[in-house]
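Participant: Sequence unavailable; structure follows:
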């Protein structure tokens, strides 16, 4: 049970690091996206996934993986919409677009893998 709780906490913290990168690129948070966020976003997400995978029961794991997949795909979607709006001249990105591309690719890949893992169980 402790591993499950710790895993969910780390997973949420990793998702928040990705969200912070998006908000910095959009100018909603001040300062640059530090190297720590670039590393912690995927590292915490993967570490959290491993911990709850070890500590959870099958039903719990399935629910958490589905929630994780949806949240990562949502985060990737926000990054993608921001990139498209910026490319169309509808949005100015004070923080630049590099971190948005990173979040789009990493969150999109992790979300797609998690969604595929859940759908294979059915």
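Facilitator: Good, I have the coordinates. Not measured: the values here are computed from a predicted model.
Participant: all contacts plus neighbour counts: C-alpha atoms, from now on.
Facilitator: Noted.
Participant: what's the longest helix anywhere in the chain packed up against?
Facilitator: Longest helix of the chain, by residue count under DSSP state H: helix 58-87. Where contact means 3 or more CA pairs under 8 Å, 6 or more residues apart in numbering; DSSP states H and E, helix 58-87 is packed against helix 2-25, helix 35-55, helix 98-121.
Participant: Deepest-packed of those helices, please.
Facilitator: Highest mean neighbour count of the helices and strands packed on helix 58-87: helix 2-25, a mean of 21 (counted as mean count of other CA atoms under 10 Å).
Participant: export the helices and strands packed on helix 58-87 to TSV and tack on distance to residue 61?
Facilitator: Converted to TSV, the helices and strands packed on helix 58-87 look like this (distance: least, CA to CA, whole Å):
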stretch	distance to residue 61
helix 2-25	9
helix 35-55	6
helix 98-121	9
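Participant: putting a second one here so we can go through both:
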């Protein structure tokens, strides 16, 4: 028998994704704008942890809601994985060549839009 998620569970799930989305966006912004390579590495680790928590949360939500809205959760998880790969490329460029401001802006806007889509 499938159990429907109660409103308290939905609030907790929303709070989980909200907290990790905000942590992810803050770490991304601070990491891409850091001037010292040690700080770039520190923010990269925190960014990886927060986006990994988002991906794991989306996969758990996908498995839990397999009968209801699996397509939306699958698309959101795939978008998060694509953004994770783009962030790795952005941080790699930042560490090797001191970054590209245009790429950083595009990456931040894309990450913000994916974070908003994840909250829906």
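Facilitator: That came through fine. The structure displayed is predicted, hence computed values, not measured ones.
Participant: What value does the TM-score take for this pair?
Facilitator: Once the chains are overlaid, their TM-score stands at 0.45 when taken by TM-score structural alignment, normalised by the length of structure 2; 86 aligned residues with a CA RMSD of 3.8 Å.
Participant: that older thread, name the residues of the longest helix of structure 1 that are buried.
Facilitator: Buried residues in helix 58-87 of structure 1, counted by 16 or more other CA atoms under 10 Å: 61-62, 64-66, 68-80, 82-83, 86.
Participant: and what of stretch 102-110 of structure 2?
Facilitator: Buried positions in stretch 102-110 of structure 2, judged by neighbour count with 16+ other CA under 10 Å: 104, 107-108.
Participant: Just name whatever secondary elements the helix or strand containing residue 81 of structure 2 is in contact with.
Facilitator: Counting by DSSP states H and E, the element that carries residue 81 of structure 2 is helix 70-97. Packing contacts for helix 70-97 of structure 2, counted by 3+ CA pairs under 8 Å, 6+ apart, involve helix 7-32, helix 37-64, helix 101-119.
Participant: for those, which one sits closest to residue 83 of structure 2?
Facilitator: Counting by CA to CA, residue 83 of structure 2 lies closest to helix 101-119 out of the helices and strands packed on helix 70-97 of structure 2; the figure is 6.6 Å.
Participant: hang on, the earlier thing: next, the angle helix 98-121 makes with the longest helix of structure 1.
Facilitator: Angle of helix 58-87 of structure 1 versus helix 98-121, following axes from the mean of the first three to the mean of the last three CA atoms, to 10 degrees, is 150 degrees.
Participant: Spatially, and excluding backbone neighbours, which residue is closest to the residue nearest the centre of structure 2.
Facilitator: With distances taken as CA atoms, centre = their mean, residue 51 lies nearest the centre of structure 2, 3.7 Å away. Excluding its sequence neighbours, the residue lying closest to residue 51 of structure 2 (CA to CA, 6 or more residues apart in numbering) is residue 24, at 6.1 Å.
Participant: ok, the one you found touching residue 55?
Facilitator: No - judged on CA atoms under 8 Å, residue 24 of structure 2 makes no contact with residue 55 at a distance of 11.6 Å.
Participant: between the two, which one's more packed in?
Facilitator: Between residue 24 of structure 2 and residue 55, counted using other CA atoms under 10 Å, residue 24 has the larger neighbour count: 25 against 21.
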